[in-house]
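Colleague: just a sequence and a predicted model for now, questions to come.
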Amino acid sequence: MHIELGQPVPDFSASATGDTTITLSELRGKQVVIYFYPKASTPGCTTEGGDFRDHKKAFDNANTVILGVSRDGLRAQENFKAKQDFNFPLISDKDETVCTIFDVIKLKKMYGKEHLGIERSTFLIDATGNLANEWRGVKVPGHVEEVLAAAEALNASR
């Protein structure tokens, strides 16, 4: 499955931190940033999450909700969120439902071994539920600023 830019993002419901369930369709009227990261509490994922945390007020001002997603269980997500003081929900996608919608599970190599894992990726969904922008194979430095600029520009064009 691959969602094209400008196309509706399929609705989903997923378990998230704070004993909540996130349902995409319930966020209509707001823009949504969904960022996928390989593993909670690892250096790159901690840096990326911290960048989103530190820019949350600007995302709020751009009418944009932030959601982080990995295949970690809820307990790992809760611990990661609490330890890093993240101010947005983290989704536990152990069954890869959300990962599959966005086609982020890729064959990766680590220490010479191949395995399936999450390709660090970010998606911006407009207030009507359509895919507005995507970033795949993300490098963390400067990424959140780029996503924020896109969210601000999209919000200003409404």
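Modeller: Nice, thanks for sending it over. Numbering: from 1, shown residues only.
Colleague: CA atoms for contacts and neighbours, from now on please.
Modeller: OK.
Colleague: from residue 30, how far out is the residue nearest to residue 7 when sequence neighbours are not counted?
Modeller: In this structure, residue 7 finds its nearest non-sequential neighbour in residue 130, 5.1 Å apart by Cα to Cα, 6 or more residues apart in numbering. As for residue 130, its distance to residue 30 is 11 Å (criterion: Cα to Cα, to the nearest Å).
Colleague: what residues does the residue nearest to residue 7 make contact with?
Modeller: If a contact means Cα atoms under 8 Å, 6 or more residues apart in numbering, then residue 130 has 5-9 as its contacts.
Colleague: second structure for comparison follows:
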Amino acid sequence: MPALEVGQVVPDFSAPATSETTFTLSDYRGKSNVIIYFYPKDSTPGCTTEGQNFRDMKEELDALDTIVVGVSKDTMRRHENFKAKQEFNFELISDVDEEVCNLFNVIQLKKLYGKEYMGIVRSTFLIDKEGVLREHWDKVKVKGHADAVLESVKAL
């Protein structure tokens, strides 16, 4: 499946999320910008830091009519524990069947200690209130990333 292009309307999708909710992208159309960030695994150092960075800028994002949602292949139970422990003020999508990951083309070949495997490449997508993809970050480095995303939201 080809990657989504900047300027393209993101196809609608629904997926199970924390707090016993279902995240549906079209629910935010006309109301909020949406930051969707994909990360490899709950409770790992980089993923924890990235989530904390988005958590800590909630007030600024709220003022810009912007919500954050995180996505990984972890189970809902792991997500609920991770969210509670880190006091995340946003929902996490459990994408165990990789449907959302495949829509955004974030499952890619990765290498770790010489082994190759398919996994989530840390990526972030900024979708405006009209459902249009405005910016995409691929192979994200956590340090400074949330700040860069915030600057892009301010520029919308």
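Modeller: It's in. Source: prediction; values computed, not measured.
Colleague: can you give me the TM-score here?
Modeller: Superposed pair, TM-score by TM-score structural alignment, normalised by the length of the second structure: 0.97. Supporting alignment: 154 aligned residues with a Cα RMSD of 0.6 Å.
Colleague: picking up where we left off before, corresponding residue for the residue nearest to residue 7 of the first structure in the second structure?
Modeller: Using TM-score structural alignment, the partner of residue 130 of the first structure in the second structure is residue 132.
Colleague: check residue 152 of the first structure too.
Modeller: By TM-score structural alignment, residue 152 of the first structure lines up with residue 154.
Colleague: filter the contacts of residue 130 of the first structure down to the ones in helices?
Modeller: Using DSSP state H, the subset of the contacts of residue 130 of the first structure located in helices is empty.
Colleague: which of the residues you listed are conserved in the second structure?
Modeller: Conservation of these in the second structure, assessed by both residues aligned by TM-score structural alignment, their matches' Cα atoms under 8 Å: retained contacts are 5-9.
Colleague: rewinding a little: gap between the match of residue 130 of the first structure and residue 8 of the second structure?
Modeller: For residue 132 of the second structure relative to residue 8 of the second structure (Cα to Cα), the value is 5 Å.
Colleague: please apply the same query to residue 66 of the second structure.
Modeller: With distances taken as Cα to Cα, residue 66 of the second structure is found 19 Å from residue 8 of the second structure.
Colleague: neighbour count: the two, which is higher?
Modeller: Neighbours of residue 66 of the second structure and residue 8, each counted by other Cα atoms under 10 Å, are more numerous for residue 66; the result is 23 against 12.
Colleague: that one maps to what in the first structure?
Modeller: Per TM-score structural alignment, residue 66 of the second structure is aligned with residue 64.
Colleague: hmm, that match is touching residue 31, no?
Modeller: Yes - if you go by Cα atoms under 8 Å, residue 64 of the first structure and residue 31 touch, sitting 4.4 Å apart.
Colleague: perfect, I'm done here.
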